[in-house]
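Undergrad: one predicted model, sequence on top.
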Amino acid sequence: MISSAPGLVLGGSERGDYMCPSLEAGHVRRNELAGCTTTEADEKRDSHSLSGSYTTKPLIPSPLTYKQIPTASTTIFEAFKYDTLSWYTSGRDGTETSPPKPTRTDRFVFYLMFWYFITRRITLQLASGHSLIVVYPPKNGSKKRNLLEWLIDTIFSALEKLLGAMRSDIVKRRIEEIRVKEGVIVEAHLKDKIDDMYYVHLLATDPEYQGQGHGGTLLGIIGDKADAEGRDAWLTSSGPHNIPFYHLHGYETVAEIILGDDDPTWQKGELVCPVMLRKYKGSKLNRTIAEKV
């Protein structure tokens, strides 16, 4: 499910867990508070890459390591600093003029979250953790959990519930709103194949590393992996401003989640979060790399 960095919760053991919107976060248009806006440079870079005319040294993603967790946590905070959805899910009213500062508790929880993602999910990075992607593998394609994996999932699920209980009433209500509305869309548009799909849970790039094709490369590798297995992939974006970027990588909008339109505690107007699907394309581009993910 979509969420945001400040409204954090652990990654949990199931696909529907609440954390971050799937997006390419970086340099922002401050007037939109869009921490995930894709720049023109990114779109041009990805267009060249797809057409085969991009000639710089290829970027090769690698798994995020435990030593890179501090950097990855900072990447999230910086990337989502001005993201409107992040403000919504952290309980803000939208009229604030400056982003929230991460607390020690925030950082501690993110360290735990990334430890879980590295251990139990597909978590890739570029630029030493300054750009990263977290993907949930399809349930139907996953191996049966061993005892240790079951124990890790159980512990983190309990931690998630504990942290959820500590949220404010506003945050709880907004998280439930997103869960219900996304669930309706999934039921209507993705239900038949949802357990066979890859789910892009989080895609973010530190603003200082934006414009170098990191996000597009990470997203492309996941697309290649899905194609290599004959699978679709899906995500929920934090706003329409991300649509052109995702279109470059084969994602199409199937429905939109509308948030904040009837929330009296939110003053910045409705939020539109596209639910997007990338259908299997049968491409062999970068398949050698993808098969190692």
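TA: Alright, I've got the coordinates. Numbering: from 1, shown residues only.
Undergrad: contacts, neighbours, all on C-alpha from now
TA: Will do.
Undergrad: name the helices or strands packed onto the top helix by length along the chain?
TA: Criterion DSSP state H: the longest helix present in the chain is helix 169-189. Counting contacts by 3 or more C-alpha pairs under 8 Å, 6 or more residues apart in numbering; DSSP states H and E, helix 169-189 packs against helix 84-89, strand 251-259.
Undergrad: report the buried residues of that helix.
TA: Buried residues in helix 169-189, counting neighbours by 16 or more other C-alpha atoms under 10 Å, are found at 170-172, 174-175, 177-179, 182-183, 185-186.
Undergrad: structure two is appended below for comparative analysis:
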Amino acid sequence: MSVVAGPVVVPLKRSDIAKAIRTWDDAFKDDPLIRYVEGETPRPKPKPLKKGVMTAFLTIWRRRKISLTIKAGSALIIATPAKNQSGPPTPGDRVLDWIAGLMVKIWGRLGSAEQHKRQKEFQDKVKDAISKHLGDRVNDMLYLEIVATEPASQGRGYGGALVDAVTAVADSLLQESYLVSSNIANTEFYNSHGFKTARDILIGDQNPNWRKPPVVVKLMVRAIGGHNDEKYCDGIM
């Protein structure tokens, strides 16, 4: 009887970054939060600058975060280790942080005042939800920052394999995990990997310039081993 091997998860290499950038960009093209922040008529932004910003982030994250991939960037996951268990940045890391920060500032200046307002709304509401519902415990939790699979490779179990690889690390370190999901279509997927909704965050609900339903962003938590209780799950804000 033949055995079908599952997706092979490996660390993201420098040579994978160009492909990973395309995957990251393509996977989030129809993301509800991005559509909200950019608005109905988003300003075009220079593609080389966007590529430069994404390259800077992935280069830094390879050094300082858990960065894994399947098929050389066809799918990727970025996770931030618990703050209380991470070492201080090296001088090289600080240089990369400075470069990335500069590029983000340049990128941000290309947006409109309304886009800046919407981005700040999202950031403030998520920060508030994390503070209220996770508190200081968040410093001992692993954070799933990005999960992305290129459209052509979706449905093959790549995303699930990557999430399982990262949560296995969290379990081995006896750490809970959390993530912020900007697309409710992904809720069932994350539920199947042990994440439960701690809070529904409404974005755009009080913005008179947004004439569509609010975007629902979910703060989701996974207990050690994926066996969640209800201690974080208490509604909408």
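TA: On my side now, so go ahead. Since this is a predicted model, take the numbers as computed values, not measurements.
Undergrad: before we move on, the earlier item: quick check: the longest helix of structure 1 aligns to which part of structure 2?
TA: Mapped onto structure 2 using TM-score structural alignment, helix 169-189 of structure 1 spans residues 113-133.
Undergrad: aligned to Thr119 of structure 1, what sits in structure 2?
TA: Under TM-score structural alignment, Thr119 of structure 1 pairs with Arg63 in structure 2.
Undergrad: ditto for Ile76 of structure 1
TA: Aligned by TM-score structural alignment, Ile76 of structure 1 pairs with Trp24 of structure 2.
Undergrad: what does Gly220 of structure 1 give?
TA: Matched across to structure 2, Gly220 of structure 1 falls on Asp164, judged by TM-score structural alignment.
Undergrad: the helix or strand containing its match vs structure 1 - mean distance after superposition?
TA: According to DSSP states H and E, Asp164 of structure 2 maps onto helix 158-172. With mean C-alpha distance after the TM-score superposition for structure 1, helix 158-172 of structure 2 departs from structure 1 by a mean of 0.4 Å once superposed.
Undergrad: what packs against that helix?
TA: For helix 158-172 of structure 2, the packing partners by 3+ C-alpha pairs under 8 Å, 6+ apart come out as strand 66-70, strand 75-80, strand 142-149.
Undergrad: give the aligned range of the helix or strand just after it in structure 1.
TA: Counting by DSSP H and E, the next helix or strand C-terminal to helix 158-172 of structure 2 is strand 177-181. On the basis of TM-score structural alignment, strand 177-181 of structure 2 is assigned to residues 233-237 in structure 1.
Undergrad: and Arg222 of structure 2, what's its match in structure 1?
TA: Aligned partner of Arg222 of structure 2 by TM-score structural alignment: Arg278.
Undergrad: now its match: how far from Ala233 of structure 1?
TA: 5 Å (C-alpha to C-alpha, to the nearest Å).
Undergrad: comparing the two, which residue is more hemmed in?
TA: Ala233 (27 against 23; other C-alpha atoms under 10 Å).
Undergrad: what about the residue lying closest to that one once chain neighbours are set aside, how many residues close to it?
TA: Nearest non-adjacent residue to Ala233 of structure 1, counting by C-alpha to C-alpha, 6 or more residues apart in numbering: Tyr198, 4.5 Å away. When neighbours are counted by other C-alpha under 10 Å, Tyr198 of structure 1 registers 24.
Undergrad: residues touching Tyr198 of structure 1, list them.
TA: Contact analysis of Tyr198 of structure 1 by C-alpha atoms under 8 Å, 6 or more residues apart in numbering lists 135-138, 226, 231-234.
Undergrad: 7 Å instead?
TA: 135-138, 226, 232-234 (C-alpha atoms under 7 Å, 6 or more residues apart in numbering).
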